[in-house]
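Engineer: fold the following and give me the result.
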Amino acid sequence: MKRINLSDVGIAVYLLCAIIFFIVPIPSILLDVMLAINISIALIILFNVLFVKEVLDMSFFPTLLLFTTIFRISLNVSSTRLILSTGDPGNVVRTFGNFVGGGDMIIGTIVFIVLVIIQFVVINKGSERVAEVTARFTLDAMPGKQMAIDADLNTGAITDEQAKERREKIQKESSFFGAMDGATKYVKGDAIAGLIITVINIAGGTTMGATRQGLGLQEALLQYGILTIGDGLCSQIPSLVISLSTGVLVTKGSNEADFSGVLVKQLFGIPRVLYLVGSVLCFLGIFTPLNTVLFIALGAVFLVTGKKIDSMLGVEKIEEEVEQIETEVEEIRKPENVVSLLKVDPIELEFGYGIIPLADINQGGDLLDRVVMIRRQIALELGTVVPIIRLRDNIQLNPNQYIIKIKGIQLAEGEILFDHYMAMNPGFVEEEITGIPTYEPSFHLPAIWISEGQRERAESLGYTVVDPPSIIATHLTEVIRNNIAELLTRQDVQNLVENLKESNPVLIEELTPKLLGLGEIQKVLQNLLNEGISIRDLLSIFETLADHAAVTRDTDVLTEYVRQSLKRAISSKYFPANEVTSIVTLDPKIEQEIMQSVKQSEQGAFITLDPERTKNIMDAVEKEVNKLESLGKSTIIITSPIVRMYFKKLTEDYFKNLIVVSYNEVDSGVELQSVGMVTA
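Structural biologist: Predicted structure coming up:
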């Protein structure tokens, strides 16, 4: 804290001095001290810029430019006041005028003008342009960098924390270069102001000397001109150093390296170049009228340096090879670290080498982008976050084969033909096209592989045509959607609870952990996701749980209460508006039979129905399901609320896509038409 306070005080005093110097006259000895401090700060900035490893290490450089500019201008005002009032601006100004300017008005003027031209025309102009272009390109590159981070995150190359750090760095770079684009205008304005102040000083000083001190015009011009040139040099040299620092920083880019070390290595790191330069210099010294001794000596220096660097590089290469061999031997000797092998990725997509171009951004593949969209799509659709999807190639697979794993276990596989398209008949296309017969991997529908040349014709005939990346993405989406309940962990539930707690703290405090534990909430959410019900409306779900958890902690019963509170969402999912939906009902006798067979235990409820009776009921269900499918309708069975969850458990092993809804989950505006009844 003490260091922070001293820093704050130092900065405040620095700025306060700048403001005071505009108003209060200062003695020449104090001006000397301040001019020396100003030169020191300029040199500190220059050497800091040279040796920082990346530009963000000097992220406050634009603010620093403003501070140093205002301080330097305030010193200009103070020195001008001393020159015009006393004719004695102090040792530093006088020394710069006499020593740097050679004590000659003309020489000093020329040196000053040359400095101004170098600063204003060369350094300032270039720095301003580089800062402007860098700011523009940094902003333009932001979306691409963000997508690259998302791609690395999805492939597991980086962690969430690393992705967050990279995004923050991109934001900081954008802000820095944008600020530098504006800050270079300070330096440009400072150079112009210095030039104007010098002209005013010469004119004002000459007038003061001639009118008030009785000097001749030439004598006044000489005396005040030298002082003014000294004053101009005192301000322009630090200004030139700051301008140079600005130019170095904006041209340095975002390279994370020691600037001077890299610069020297790039200039003198290739011995062949030094040999050529040395030979050319020796040739010029021998065969031209140029100074023979100078050019031959300089050429010899380059030749010897080249030879030395060549030998150093040879030694470094041998050392690297030895170090690499030693590292490999150490790795072999080290006991294997098997801890990393114990980790199981939630979702993996492995593919053969023939599919690599689809996942390689450099080859135009967009599979990584599609994976990002899958996570976004499921988050919007089901209200849960899909874990990181690991993509990796597997040489053990066929070139065009891919497999999908959930928690390390293969659940699905498929095979594509690269540079081909899959054409599927939606049911109404009569004309056939030639191709390689296959099956769509997600829904196992008959399809045909066609070439690029057949694509346009197939689409014109009415076929649904998809490319290989879309096939893989669709298959992956379906596998994730069917297993999303299993992928919902307690940590995911905790994150959802924390997000809702920010806006509804009272609800969360009432619900957990007083009424329900995290595991019980997880079970309810998994029950919903298992039947494809979105949990995005977490507020309604938790409100319902809080209402009924005091009565029962049975997660199956609580799930039914939640489903009834979500009846509007369930109705809009299964029953289209302004349409009559065909459904099948369940015989009340079967409902009563199922309820009588339900037994309660510590592990929950289970059904003790006779196997033969179960088979008869399932046969009846299959008959009604086939009837709905023949009509092209969704297979929906409606039951009474009390029996819905038990009937769903009874049928889920036989009919995966069967939708079971209770009467209490149907919105009042829905129109239904019963086309059959499950009875046996």
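
Engineer: drop to CA atoms for contacts and neighbour counts, all remaining ones
Structural biologist: Noted.

Engineer: okay, now the residue lying closest to residue 633 once chain neighbours are set aside: neighbour count?
Structural biologist: Excluding the flanking residues, the one nearest residue 633 by CA to CA, 6 or more residues apart in numbering is residue 582, at 6.9 Å. Counted with other CA atoms under 10 Å, residues neighbouring residue 582 total 20.

Engineer: contacts only, for residue 582.
Structural biologist: With contact set as CA atoms under 8 Å, 6 or more residues apart in numbering, residue 582 has these partners: 628, 633, 634, 636, 672, 673, 674, 675.

Engineer: and which of the residues you listed is nearest residue 105?
Structural biologist: Of all those, residue 105 sits closest to residue 634, with 97.9 Å by CA to CA.

Engineer: for the closest residue to that closest one other than its chain neighbours, what are its contacts?
Structural biologist: In this structure, residue 634 finds its nearest non-sequential neighbour in residue 628, 6.7 Å apart by CA to CA, 6+ apart. Neighbour list for residue 628: 582, 583, 634, 635, 675 [criterion: CA under 8 Å, 6+ apart].

Engineer: and for residue 134?
Structural biologist: So residue 134 contacts 177, 250 (CA under 8 Å, 6+ apart).

Engineer: which parts of the helix or strand where it lies are buried?
Structural biologist: If you go by DSSP states H and E, residue 134 is part of helix 125-155. Within helix 125-155, the residues that count as buried by 16 or more other CA atoms under 10 Å are 125-128, 130-135, 138-139, 142, 148-155.

Engineer: try stretch 179-195
Structural biologist: Quick answer for stretch 179-195 (16+ other CA under 10 Å): 179-181, 183-188, 190-191, 194-195.

Engineer: now swap in stretch 486-502 and tell me
Structural biologist: Neighbour counts over stretch 486-502 (16+ other CA under 10 Å) mark 487, 488, 492, 493, 496, 497, 500 as buried.

Engineer: let me have the residues you listed in CSV, extended by distance to residue 646.
Structural biologist: Listed next are the buried residues of stretch 486-502 as CSV, based on distance: CA to CA, whole Å:
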residue, distance to residue 646
487, 24
488, 23
492, 28
493, 26
496, 28
497, 29
500, 31
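
Engineer: second input sequence below; structure requested for side-by-side comparison:
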Amino acid sequence: MDLLLTLQNYIKRAGLVSMAGPVLIVMILAMMVLPLPPMLLDILFTFNIAIAIMVLLVSMNTTKPLDFAVFPTVLLITTLLRLSLNVASTRIVLLEGHTGPAAAGKVIESFGHFLVGGNYAVGIVVFSILVVINFVVITKGAGRIAEVGARFTLDAMPGKQMAIDADLNAGLIGEDVARKRRAEIAQEADFYGSMDGASKFVRGDAVAGIIILLINIVGGLIVGVVQHGLDISVAAKNYTLLTIGDGLVAQIPALVISTAAGIVVSRVSSEENIGQQLVGQLFKQPQVIMLTAAIIGSMGLIPGMPNFAFLLLAGSMGGLAWYLTQKSEKAVELEQAEVAAAPVVTESPEASWEDVAQVDVLGLEVGYRLITLVDKTQDGDLLRRIKGIRKKFTQDIGFLPPSVHIRDNLDLRPNGYRITLKGVEMGSGEAYPNQLLAINPGSVSGELPGMQTRDPAFGLPAVWIDLAMRDQAQVMGYTVVDPGTVVATHLSHLISTRAAELLGRQEVQQLLDHLAKVSPKLVEDLVPKTLPLGVVQKVLQNLLDEGMHIRDMRTIVETLAEYAPRSQDPFQLTSLVRVALGPAIVQQFYNGAQELQVIGMDKDLEYVLMQAMQSAQGGVGIEPGLADTVLRESRAAAEVQEQMGLPTVMLVPSQLRDLLARFLKRAVPNIRVISHDEVPDFKSIRVTAMVGGRA
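Structural biologist: Sure, this is the predicted structure:
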């Protein structure tokens, strides 16, 4: 044993294992050219039979097809081996066939005499039957199974990939396990595709066997009669028996290999090999065996039938059925005894924290026709787009949003998708993988044929068109996007508008930890010494809720640290932070502009609103009539700004900013409210629209 292990280690270190394949192929090809002595042919024919038996046994002892993934290559090599042996034996048969039946070696002689009794007519019939069985039944069936298996495996790949991604996003498996499972799925598809092609080699081998048989018989007769002067009957007997022996010694291993191929592609993957599955499933029900024994026994009682054979088999099957019945009853009694001995549980188990299912913060559910958008093997790039969305969101807004958990949902329409936030739908739509969405920005030159709809992100009129109409739509002024972009844009728009809800305490802590790497003392003095983490979170959410970014965390934390000892009211702290961020706020709306063209408010209306704030309980109430006036005037002013192509920004005193911002948020969502204190001193102001008066 030690010597064997030492030899194996030496072979591995010397790299001889990697050379085995090329050397074997070269030897097989050389056999077609170089003449071989009969003794070497005997060894090679025996080796061919041994290889076929090994392949059959390995195929029967595998538990899943990928355990024998090299099988398609083995089919090709064994086919080449048989054909090269046929060529080598044909050479010897034609050269030495006149000397007698042993001219091509003992193996061919034995197959020609022992298996068919030395009768070449019987040999031709037996050979033909073997070829028909191999070609028409086994090989054709195995090829068809491999073809269908490859098709269904490819169709099932997107669902399997989705399941792996869902498990990975849910944290049930790691990246290494997911990578391994993806590789197994790809290997399974490659295996069935290779088996479909490799089965053609075996079928071609069967056809070649028939042609070689005919060539050898005709060629042998010509060589024996013309060149060696043999009698036609003697030549026919010698060369035909040699040819039949040669054909049988090649077709029997081919039949074994084809059977192994059929077993591999027709089995269902499980933890048991073929033998265990056959015994465990075929002889699982004693009633079936007993009924079969009764039918066979009844046939054995018919006069003229081979009574002994039928009754012997019926008795054997009846005994087997009785044995299995007794074994099953004992197993049931043992199980009942174990149940009786076990303590009786009258109540269901108590609920535990394991029963609590966590809700995904961000989720994307797709119908089954949209699986191709998230399947990389089908050129689906939605996963890459989502990664890009998260990265851009991080750069623009200032914090890393939660991962988007993608899963298929059969309850949705086939082309439907749904975007969820903490388990609640915040947007939905439809996308068509083989079409394009042509969006009307408002200045198109005509209409396009197709399914009318609206852009799910911004509600613009749109139409789903065929792929061939892309250029025509672009010429007419449409904005043309693919289905992946439609879903990605919708998702990007929703998470941008709902950024405040995505900022949890964990994200706030991560922001502070990131800032602490460069300013540890600043963060240490603020949280938790001066402000609770929840107040910092609320301030940041208030900023995000009004469409601001929080990239300048240093300024935000410094401002909070400065004013936190005086007040811990998140709304008051938000106002102070906004003043500190004033230049960034103004730049967000007026990028590089020196003059700010804003919506102003009439002084009288400002005075009335301040009086209403002072008199209202809590300082946040507005009388209904006054509220209606403010809303109407604000909408009109916003329309004036939009018509002039200017930002819809309203400039008000700092005392009114929080009130008006919250008041107008839902009624006039396109207006942004800033205070005088937020405008830098180096900026000039020009009122271009007025609320409550004229500009």
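
Engineer: just to revisit the earlier point, next SSE after the helix or strand where the residue nearest to residue 633 of structure 1 lies?
Structural biologist: Using DSSP H and E, residue 582 of structure 1 sits in strand 580-586. Toward the C-terminal end, the helix or strand that comes next after strand 580-586 of structure 1 (DSSP H and E) is helix 588-596.

Engineer: and that next one, how far from the chain's centre?
Structural biologist: Helix 588-596 of structure 1 has its C-alpha centroid displaced from the chain centroid by 57 Å (CA atoms, centre = their mean, to the nearest Å).

Engineer: after it, next one along is what?
Structural biologist: Using DSSP H and E, the helix or strand that follows helix 588-596 of structure 1 in sequence is strand 598-601.

Engineer: can you name the residues of structure 2 that the next helix or strand after that next one overlays?
Structural biologist: Next helix or strand after strand 598-601 of structure 1 toward the C-terminus (DSSP H and E): strand 604-607. Following TM-score structural alignment, strand 604-607 of structure 1 has no partner segment in structure 2.

Engineer: got a list of contacts for strand 604-607 of structure 1?
Structural biologist: Under the contact criterion CA under 8 Å, 6+ apart, strand 604-607 of structure 1 has outside partners 554, 594, 597, 598, 599, 600, 646, 650.

Engineer: would you turn the residues you listed into CSV with distance to residue 68 of structure 1 and neighbour count?
Structural biologist: Formatted as CSV, the contacts of strand 604-607 of structure 1 follow (distance: CA to CA, whole Å; neighbours: other CA atoms under 10 Å):
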residue, distance to residue 68 of structure 1, neighbour count
554, 70, 15
594, 85, 18
597, 86, 13
598, 83, 14
599, 83, 11
600, 80, 9
646, 78, 18
650, 79, 18
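
Engineer: and of these, the nearest to residue 446 of structure 1?
Structural biologist: Relative to residue 446 of structure 1, the closest of those is residue 650; by CA to CA it sits at 30.4 Å.

Engineer: let me know the secondary structure of the residue of structure 2 most remote from its centre.
Structural biologist: Residue farthest from the centre of structure 2, counting by CA atoms, centre = their mean, is residue 229 at 70.3 Å. Using DSSP: H, G, I helix; E, B strand; the rest coil, the structure places residue 229 of structure 2 in coil.

Engineer: give the contact list for it.
Structural biologist: So residue 229 of structure 2 contacts nothing (CA under 8 Å, 6+ apart).

Engineer: what does it align to in structure 1?
Structural biologist: Per TM-score structural alignment, the equivalent position to residue 229 of structure 2 in structure 1 is residue 214.

Engineer: do you have the helices of the stretch 251-400 of structure 2 handy? List them.
Structural biologist: Applying DSSP state H, counting those that start in this stretch to the stretch 251-400 of structure 2 gives helices spanning 274-282, 286-300, 307-341, 382-397.

Engineer: same check, this time on the stretch 51-200 of structure 2
Structural biologist: Taking DSSP H, counting those that start in this stretch, the helices of the stretch 51-200 of structure 2 run over residues 71-96, 106-113, 120-132, 140-169, 175-222.

Engineer: could I get those helices in a markdown table, plus columns for distance to residue 393 of structure 2?
Structural biologist: Below are these laid out as a markdown table (distance: least, CA to CA, whole Å):
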| stretch | distance to residue 393 of structure 2 |
| --- | --- |
| helix 71-96 | 49 |
| helix 106-113 | 76 |
| helix 120-132 | 67 |
| helix 140-169 | 19 |
| helix 175-222 | 24 |
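
Engineer: and the ones you listed: which comes nearest residue 290 of structure 2?
Structural biologist: When the helices of the stretch 51-200 of structure 2 are compared by CA to CA, helix 140-169 sits nearest residue 290 of structure 2, at 31.9 Å.

Engineer: that closest one vs structure 1, average distance?
Structural biologist: When structure 1 is superposed, helix 140-169 of structure 2 averages 3.8 Å from its matched positions, counting by mean CA distance after the TM-score superposition for structure 1.

Engineer: residue contacts, the residue nearest to the spatial centre of structure 2?
Structural biologist: Geometric centre of structure 2, nearest residue: residue 161, 1.4 Å, by CA atoms, centre = their mean. Contacts for residue 161 of structure 2 were tallied using CA under 8 Å, 6+ apart; they are 182, 375.

Engineer: distance of the equivalent of residue 133 of structure 1 over in structure 2 from residue 558 of structure 2?
Structural biologist: Correspondence of residue 133 of structure 1 to structure 2, assessed by TM-score structural alignment: residue 148. According to CA to CA, to the nearest Å, residue 148 of structure 2 and residue 558 of structure 2 sit 67 Å apart.

Engineer: residue 643 of structure 2 too?
Structural biologist: 40 Å.

Engineer: same check, this time on residue 543 of structure 2
Structural biologist: Taking CA to CA as the measure, residue 543 of structure 2 falls 16 Å from residue 558 of structure 2.

Engineer: likewise residue 51 of structure 2?
Structural biologist: Distance from residue 51 of structure 2 to residue 558 of structure 2, counting by CA to CA: 79 Å.
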